[in-house]
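K.L.:
Model the structure of this input:
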Amino acid sequence: MSQFALLGRRRFAPFFWTQALGAFNDSAFRNAMVMLAAFQMGLSDREVGLYTNLAPALFILPFFLFSATAGQLAEKFEKTRIIRFVKLFEIAAMALAAYGFIGHHLAFLLVVLFMMGVHSTVFGPIKYAILPQALQPSELVGGNGLVEMGTQMAILIGMMTGNALMLITGIGPHFSAALTIGVAVIGYIASRFIPPAPATAPDLRFNWNPVTETVRVLRITGEDRAVFNAVLGISWFWFFGTVLVAQLPLYTRINLGGDGSVNTLVLTLFSIGTGVGALMCEKMSGKRVEIGLVPLGAFGLTAFGIDLFLARPGSAAVRGLDWHAFLAASGSWRIVLDLTLIGVFAGFYVVPLFAFVQARTQRDRLSRVIAGNNILNALLIVIASVFGLGLGMLGFNAPQIFLLAAVLNVVVAAYIFTLVPEFLMRFITWVLVNTLYRIRVDGMQNLPEEGAALLVCNHVSFMDPLLLMANLRRPARFVMYYKIFNVPLLHFVFKTAKAIPIAGQKEDPAVLHQAFEDVDAALANGELVCIFPEGGLTKDGNIAPFRPGVEKILERRPVPVVPMALRGLWGSVWSRHDSMMGRTRLPRRFRARVELVVDAPRPAAEVTAAVLEQRVQVLRGDFA
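P.N.:
As a prediction, the model looks like this:
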């Protein structure tokens, strides 16, 4: 099923439109307020600058003050009910905004802006914590992609609409007031159709102290190292995006020689690119939470950020170009491509990180982890603003700031990937597997979502563990022959994935004994463990007899067993089909079509090595 089919499902569609309409209203209101101050009230440049710089600070302040409280609300109470209260709050805020618009009361509008910051702060933890409750695991990446796309498009359309309506001579404030109130009402109506999302921690003891609760939320966010570093990655995305977007008005005017229509164009390119990248994540990840896309996204942000600097490092020769004239000018399409692809790779970067946080965090603390993420995001946005202003005061122009941000992105990405090698390991696995094979997966819904299980699979090629790593929705510990475990380059992947090396009794009894100990410890810890019971690669394409080691594991730790089968690998890269007299011929089936079939779990008491061998043979069929 395509991710777009979710837009026809009640468990997703009402929420999608509720959050998109809220993002639209945030953007439309803020931009209408700026246009009112800048063009409708006859204020001095100094006064306009004061209001336009104060506005972002007031909007971001509630994220520091109330995120921790919002995270508790989303854990302790039913989420849909909170969403409806938030939308009613938005209607009230927009009614007050109408008074400020029509009466030209800027100070009053700043109070409303703070209220909208509160609105976004309370909605934030619910926005991402509700998705794992509403979606199947295979839908999580696609759902996040749709939400990210919807948010980007809503912000962009809201910006353009808010600007355009407020600039209508004489009646702009009235149109702006009517629009924002109307959208808020429609958002509330949409929220009435969101299905219930039960509380995940109804017994949570509420802490009303925002300071101590913020400290506690940040501590909870940091407890899982991989999740915390994913949160840092998301916060860095906001830093990078804030630096980029903040420079675009000056970049447009000075370096591109464009007018306001060109500024709108470059913002549109970035937003559309991000939306496209977000939507592509589902296809590229095979509907799995694939953090291997994150290094790819980081690489693209740096590569096209540097090229944006190289494309137009100096001032434009001609000023005042509209968007038509800009596109017709020499070198403009390179800039268009750079801005769009920065957005595309931003989507590759951020969507898997959000899905990773949702998939790896316990349900009864996910809202608080998202709240911690929002606090760190707000902090990085403030730092990004100071960073951009500081570099501007030091004499850096917009392209130079783009270059510095792109270089810093390499440093930050390397730091995160060093702390959590799983990101880089998944990237290597994703690239290798998707380069060498075309894979179809059947029955992945049979894989247990939580708890221990023993996975058994036929063994056809040296790439089998990588194929399974790249396609299983949950991380698994692979038991593999110690010589394969120690293959250069792949050793990093296998070690990072916590694979378990094993040897024959005659080769190394100590390694064999330790392997069984590690398998038992992993199962006791609720992990998935995958073994290849044939004990080695097939030499003729047929499944060899399963060895009794699987029975030994189950005697000690009776856990569910999931039979699996790989099809189509015989004759592909690194199988033994082309082996002759100890030499390996060039592979004849590069980009082989491969299938992975996952069977329903079986109780340990019902399986033996022979029963599993027969079942895997049936799953594989004649498609060796």
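K.L.:
use CA for all of it now, contacts and neighbours both
P.N.:
Will do.
K.L.:
residues in contact with Ile370?
P.N.:
Shown in contact with Ile370 (Cα atoms under 8 Å, 6 or more residues apart in numbering): Gly71, Gly124, Pro125, Tyr128, Ala129.
K.L.:
mind checking how far it is from Arg11?
P.N.:
With distances taken as Cα to Cα, to the nearest Å, Ile370 is found 21 Å from Arg11.
K.L.:
Another for comparison:
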Amino acid sequence: MAHNQFELLRQRRFLPYFVVQALGAFNDNVYRQAIIGLLFFMGVTPEQRTLYTNLAPALFILPYFLFSGLAGQIAERLEKQKLIRITTAMEIGIMSVAGIGFLLQSMPLLLLALFATGLQSTLFGPVKYSILPSVLKPEELTGGNGLVEMGTSLSILLGMIAGGLIFVLAGQYGPVTAASAIVLLAVTGNLVARAIPRVEASAPDLKIHWNPFPESLRVLRLARRQLAVRNAILGISWFWFVGTVLTAQLPTYAERFLGGGQTLYLFCFVLFSVGTGVGSLLCEKLSRRTVEIGLVPLGAIGMTVFCVDLYFAQPQAATQAGLTVREFVAGGNWRVVMDLTGIGLFAGLFIVPLFALVQSRTPKAELSRVIAGVNIQNAGFIVLAAGLGIALQLGPVNILGITVPLPALSIPEIFLALGIANALVAIFIFSLVPEFFLRFLAWIYVSLFYRLRIRGVEDNVPDEGPALLVCNHVSYMDPLVISGAVPRPIRFVMYYRIFNIPGLRWVFRAYRAIPIAGAREDPAVLEAAFEAIDRALAEGELVCIFPEGALTRDGEIAPFKPGVEKILARRPVPVVPMALTGLWASMWSRRDSRLGRLRVPRRLRAPVQLIAAPPVPGESASAASLEAQVRALRGDRP
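P.N.:
This is a model prediction of the structure:
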């Protein structure tokens, strides 16, 4: 198991897959930019070049609408390494046709191959993301997705640069160079794909429905079944919307408002792409190797702030022209540089946890089809973003005799509108699923006040299936610390009077906490709690209880109550003993008076530790034995 995301790049279970998907993204963009180079090489008119730049994206994205439903089914049915070999072999054939198109300088043949490239990408898309939960542990998902997003961003960037330089550097040999490059890259991808270990099919008995249209609707419904997953997918599609609107404006923005040209446009694109890559890589460190959806609001806030500031950085048209990158930077335009990099960085923080959430909370037998649904929705948002970006610059338009009163916005005003729209969409998503925002607040609190050290959680908390977590109870912040250390979602059992505190009840309900009462206080609430715990375990969830029944009053561990035995008598699932240390001195323990708890802790970034022992069979676990194990884990560190 990798303890650092970069260690995955030395392991066969991840490295060949990472190289294949990066090569695919690189080759796609080399090909598309080389076609533009060929148009200049052939000396076609600007009108013909404009026709291509509008037609090519439509041809590439059309297969996502038509065939994603089929692609999701195929990705479930076939062994995944075999499917990757098939799609990379398809790429060899497609790029061979494209190579002939370059040699013959035939645009119809190149556009046909471009459509086929979109089809190949459609087939590869579901397996690209659904393979990760099969080869990575839950605590590696965020880091693995961060590497994939970083690799994709940089591959797109480098592919655009390499494809754009082919005809510049090769001159009269440009067509031969372009044909050779794309075929060689495709062959390399297929050879590397053969090193990917075998990954069994997630649903080998799935019956494939070949009619693409009803199947596309079916996978879209499948992707919307779970509320958190549905809204994570909405967030992913919104990421593509923002990225499309932003990057589509950069060529004209660099020329009209920054006073540069093609080179300065590429520099702007580099800033955004590198920022996205850095943000993607930061996710694992910031999330402490868990699927930390609390980073999503942070990413949304950052994207909004920098989009809005990009408007104020350069709201008026440039008074100069032909600036080089050096002249642009030397001219004190650091604010534009910061804004474009910041948008990319926070976009990386936004997208990676969303993909990790979809992968971690979707059944493996459905994940490829759900990813197919994601791709359909993404394609729709990309088309909408491209059309809206054009329409907002044209002003009022006439559609079938009806005038649509769209405002005529400048490009900086589009950036401002994008930032405002991003804030509104984020608020909408977080209002539907408060878990995102609540995790954000919890992440800020734990990161600000504690230095959390985790021992044994990765090895001892099951990656899937039910388990009961038992832990000593030191402070009111214990659930936040535990949920921040365990990659999987946890159902916490809590005292019903705290659960029912006015103003906080909605928070606990959003966390799906289970209220419990003492047998003498409210037997009905107690029985309902046991039923809810049993139901959660039956559905394969993690449930955490504090068997002491209350916060410690002296820093020591109180005797465990027999309720844990009643839970295991109903459903003898594995039990993971856990111990918290370092929280007794916090302001949320009972060390001080009620007023004293409101003081600032004596030490910011105080060291806190969560230790987990190997699971104990539920059939043999008892309250006394579990108490002894938790005491041993904690030692004499309150």
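K.L.:
Please identify which helix or strand holds Ile414 of the second structure.
P.N.:
Assigned by DSSP states H and E, Ile414 of the second structure falls within helix 411-432.
K.L.:
wait, Phe326 of the first structure
P.N.:
Using DSSP H and E, Phe326 of the first structure falls in helix 323-328.
K.L.:
Quick check: end-to-end length of stretch 391-399 of the second structure?
P.N.:
With Cα to Cα as the measure, stretch 391-399 of the second structure spans 12 Å from end to end.
K.L.:
Show me what Asn397 of the first structure lines up with in the second structure.
P.N.:
Mapped onto the second structure by TM-score structural alignment, Asn397 of the first structure lines up with Ser410.
K.L.:
Enumerate every residue touching that match.
P.N.:
Counting by Cα under 8 Å, 6+ apart, the residues that Ser410 of the second structure touches are Gln393.
K.L.:
I'd like the next helix or strand past the helix holding Phe326 of the first structure.
P.N.:
The helix or strand immediately downstream of helix 323-328 of the first structure is helix 332-360, counting by DSSP H and E.
K.L.:
Does anything pack onto that next one? Which helices or strands?
P.N.:
Packing partners of helix 332-360 of the first structure (3 or more Cα pairs under 8 Å, 6 or more residues apart in numbering; DSSP states H and E): helix 106-129, helix 140-166, helix 225-250, helix 260-285, helix 293-311.
K.L.:
whereabouts in the second structure does the next helix or strand after the longest one align?
P.N.:
The reference is to helix 140-166 of the first structure. Following helix 140-166 of the first structure in sequence order, the next helix or strand is helix 172-191 (DSSP H and E). Helix 172-191 of the first structure lines up with residues 174-193 of the second structure when matched by TM-score structural alignment.
K.L.:
distance of the aligned partner of Cys544 of the second structure in the first structure from Met564 of the first structure?
P.N.:
Alignment note: Cys544 of the second structure maps to Cys530 in the first structure; criterion TM-score structural alignment. Distance, Cys530 of the first structure to Met564 of the first structure, by Cα to Cα: 10 Å.
K.L.:
Looking at the two, which is more packed in?
P.N.:
Neighbour comparison, Cys530 of the first structure and Met564: the larger count goes to Met564, with 28 against 25 (by other Cα atoms under 10 Å).
K.L.:
Isn't that one up against Val597?
P.N.:
Yes: under the criterion of Cα atoms under 8 Å, Met564 of the first structure makes contact with Val597 at 5.6 Å.
K.L.:
How about the secondary structure of the closest residue in space to Leu110 of the first structure that isn't next to it in sequence?
P.N.:
Of all residues not flanking Leu110 of the first structure in the chain, Ala55 sits nearest, at 6.7 Å (Cα to Cα, 6 or more residues apart in numbering). At Ala55 of the first structure, secondary structure determined by DSSP: H, G, I helix; E, B strand; the rest coil is helix.
K.L.:
my guess is Ala55 of the first structure meets Val111, correct?
P.N.:
No: with contact defined as Cα under 8 Å, Ala55 of the first structure does not reach Val111; the gap is 9.7 Å.
K.L.:
so where in the first structure does stretch 606-619 of the second structure end up aligned?
P.N.:
Stretch 606-619 of the second structure covers residues 592-605 of the first structure once aligned (TM-score structural alignment).
K.L.:
Same question for that stretch: list its buried residues.
P.N.:
Buried residues in stretch 592-605 of the first structure, counted by 16 or more other Cα atoms under 10 Å: Ala592, Val594, Glu595, Leu596, Val597, Val598, Asp599, Pro601, Arg602, Ala604.
K.L.:
what does stretch 286-301 of the first structure give?
P.N.:
In stretch 286-301 of the first structure, counting by 16+ other Cα under 10 Å, buried: 286-301.
K.L.:
Endpoints of that stretch, how far apart?
P.N.:
Start-to-end, stretch 286-301 of the first structure (Cα to Cα) is 23 Å.
K.L.:
Same check on stretch 544-554 of the second structure?
P.N.:
First-to-last residue span, stretch 544-554 of the second structure, Cα to Cα: 22 Å.
K.L.:
follow-up on the earlier one: the match of Cys544 of the second structure: what's it in contact with?
P.N.:
By Cα under 8 Å, 6+ apart, the residues touching Cys530 of the first structure are Leu454, Leu455, Val456, Cys457, Ala476, Arg477, Phe478, Val479.
K.L.:
7 Å instead, please
P.N.:
Leu454, Leu455, Val456, Ala476, Arg477, Phe478, Val479 (Cα atoms under 7 Å, 6 or more residues apart in numbering).
K.L.:
do Val325 of the second structure as well
P.N.:
By Cα under 7 Å, 6+ apart, the contact list for Val325 of the second structure reads Leu264.
K.L.:
Aligned to it, what sits in the first structure?
P.N.:
Counting by TM-score structural alignment, Val325 of the second structure lines up with Trp323 in the first structure.
K.L.:
picking up where we left off before, can I get the buried residues of stretch 592-605 of the first structure in TSV with secondary structure?
P.N.:
Converted to TSV, those look like this (three-state DSSP):
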residue	secondary structure
Ala592	strand
Val594	strand
Glu595	strand
Leu596	strand
Val597	strand
Val598	strand
Asp599	coil
Pro601	coil
Arg602	strand
Ala604	helix
